[in-house]
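Chemist: Following is a predicted model, sequence given first.
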Amino acid sequence: MFRGFYTAASGMLAQQRRTEMLTNNMANANTPGYKADQSSLRAFPEMLLKRFDQEKVPTEKGLNLPFNKTVGPVNTGVYMQEVMPKFVQGDLQDTGQTTDLALVDIIMPRNQETGVNGSVFFTVQNAAGEIRYTRNGDFTLDGQGFLTTASGNYVLDSNGNRIQLSSDQFTVNENGMLQGAAGETAFLGISYSADPYNLVKEGDGLYRTGDGGALADARGAAGVQFSLQQGKLERSNVDMSRSMTDMLTAYRAFEANQKVLQAYDKSMDKAANEVGRIG
């Protein structure tokens, strides 16, 4: 009986976490460069139940021989195994702002071991001086003229240096070559990950490598082709209609597990307070 409580409760927890993930996707539907999270649910390992008993042997001493009989397998519930971003190119949106940049995947080699296509990212530096990666090209200039993200992270060039400009009147070609109004030149730092699912997702659309190492320069990676579009932003790849459908499915599954839990609770209440009562 108690096993049913744990099974239903694990289903509720899994659907609650899935609902939170879908809610976060929908909240970031208008965030440039945001990659929607996707989850996978997995059942806990099954257990094989056996019943232990004794069998009397008709002898003078009345021997009792122990034996076990297989009852059958039982599942112990479900859990959310992992959450992974879906690295699919988002649509481009025209903004007309010179500081807005969008990365476009042209050819991304497929990893033969994992079957996953690689992806390219802008290289940025956070306030602690750590290297991070992002697809959000919603850039701006700070008070000192440094090119930064909307959240204040410094955009780096191909040499790992911060980019300082005299004004926001600059141009960027398809290869990432930046030319400022006062003659400044720099190649935007574009990094390549052969398996983006190994990246760790942080807030503000940032990613970091799991081992703390740096990604390779996309321009030197074999078979990688990309382009940059100025005055455009890559939109989120969240599918709102699909997310809403998945949200309703998760809610119904949560509700079903909740009703099962309530039924178990009523059965336990009856067993404890009514069964065996002397009238």
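Modeler: Good, I have the coordinates.
Chemist: C-alpha only now, for contacts and for neighbours.
Modeler: Will do.
Chemist: isn't Phe52 right next to Lys69, touching?
Modeler: Yes - the pair Phe52 and Lys69 passes the contact test of Cα atoms under 8 Å, sitting 6.5 Å apart.
Chemist: any idea how far Gly220 is from Ser236?
Modeler: Here the criterion is Cα to Cα, to the nearest Å. By it, Gly220 lies 27 Å from Ser236.
Chemist: try this one side by side with the last:
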Amino acid sequence: MITALYSAATGMEAQETNINVVANNLANVNTTGFKRSRANFQDLLYQNARAVGSAATADTQVPTGIQVGLGTRTASVEKVHTVGDLQRTGNDLDMAIEGNGFFQVEQPDGETAYTRDGSFKKDSEGRLVTADGNPVIPEIVIPENATKIAVGQDGTVTAFLDSEAAGNEIGTIELARFGNPAGLISLGNNLLQQSDASGDPILGEAANDGFGGIAQGFLEGSNVSIMQEMIDLISGQRAYEVNSKAVKAADEILQQTTQLLA
């Protein structure tokens, strides 16, 4: 019964992690460009009371054996990089990626971070920056007398000045993608960082070579489905309750066994 106690305890711990992941997904249901997380689990080692295929007699073998599992553990919590719904804002500096790719931004320490949040602003120097002031890479500087900004699907940025009918190209937004985006490290503030697991970034032009196109005046919503998360939350809660009942049942049997041996 000691084994049952520990096995059920690992189940409770796993479901606690599961519920924490679901809660974070629900908390970010309205976060621009947020990607939901999913907890994955795997079983632990097994106690082999009788090995599969061991000899039963001189001429026969045991077909199944006796294996007792020792519980479960969290194998990984991964980001699911499906595209969220696009939401129209009408703001010239709002951008969404229709497909694969990430915007590149420069962090205060000079390192490059990656994001799907295209709610850009203009700072005091006219640079295109994130809500936290991190400039977009490559740098895009919007002229002070620009009355309108146009961004093409390929990321070409054109500024229309107050005295000119024709626009002036002021730069191009370059995108990055990864062989394993689930391996990116979450930094918070809608930023991701490359890792050995994600691989090096592949840079390219939007709407070309496997990159998604840029939609100006739109933002990508979270890919969290409230209905699915509520189902996962109820499922996790019930699994936690069942494991707690297994702990109680094992404790009662252990108590009875102790009384018999007393």
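Modeler: On my side now, so go ahead. Since we're looking at a predicted model, the values are computed, not measured.
Chemist: Gly220 and Ser236 of structure 1: who's more crowded?
Modeler: The neighbour comparison of Gly220 of structure 1 against Ser236 (other Cα atoms under 10 Å) goes to Ser236, with 24 against 10.
Chemist: quick one: Asp105 of structure 1 and Leu228 touch, right?
Modeler: No - contact criterion Cα under 8 Å: Asp105 of structure 1 and Leu228 do not qualify, at 9.1 Å.
Chemist: The two - which one has more neighbours?
Modeler: Set side by side, Asp105 of structure 1 and Leu228 show more neighbours around Leu228, with 20 against 17, by other Cα under 10 Å.
Chemist: Could you find the counterpart of the more buried one in structure 2?
Modeler: The alignment partner of Leu228 of structure 1 in structure 2, by TM-score structural alignment, is Ile214.
Chemist: mind listing what its match touches?
Modeler: Counting by Cα atoms under 8 Å, 6 or more residues apart in numbering, Ile214 of structure 2 makes contact with Met95, Ala96, Ile97, Glu98, Val151, Gly152, Gln153, Asp154, Gly155, Ala206, Ala207.
Chemist: lining up these with structure 1, which overlap?
Modeler: Contacts conserved in structure 1 for the contacts of Ile214 of structure 2, using both residues aligned by TM-score structural alignment, their matches' Cα atoms under 8 Å: Met95, Ala96, Ile97, Glu98, Val151, Gly152, Gln153, Asp154, Gly155.
Chemist: out of those, what pair is the most spread apart?
Modeler: The largest separation in those, counting by Cα to Cα, is between Glu98 and Val151 at 13.6 Å.
Chemist: how close does the corresponding residue of structure 1 for Ser195 of structure 2 sit to Pro196 of structure 1?
Modeler: Here Ser195 of structure 2 is matched to Gly210 in structure 1, going by TM-score structural alignment. Counting by Cα to Cα, the separation of Gly210 of structure 1 from Pro196 of structure 1 is 11 Å.
Chemist: Kindly report the same for Asn126 of structure 1.
Modeler: Asn126 of structure 1 sits 20 Å away from Pro196 of structure 1, taking Cα to Cα as the criterion.
Chemist: list the contacts for Gln144 of structure 1?
Modeler: By Cα under 8 Å, 6+ apart, the contact set of Gln144 of structure 1 is Gln164.
Chemist: where's it relative to Thr23 of structure 1, distance?
Modeler: Counting by Cα to Cα - Gln144 of structure 1 and Thr23 of structure 1 are separated by 37 Å.
Chemist: on that earlier part again, just the buried ones from the kept ones among the contacts of Ile214 of structure 2?
Modeler: With burial judged by 16 or more other Cα atoms under 10 Å, the buried subset of the kept ones among the contacts of Ile214 of structure 2 is Met95, Ala96, Ile97, Glu98, Val151, Gly152, Gln153, Asp154, Gly155.
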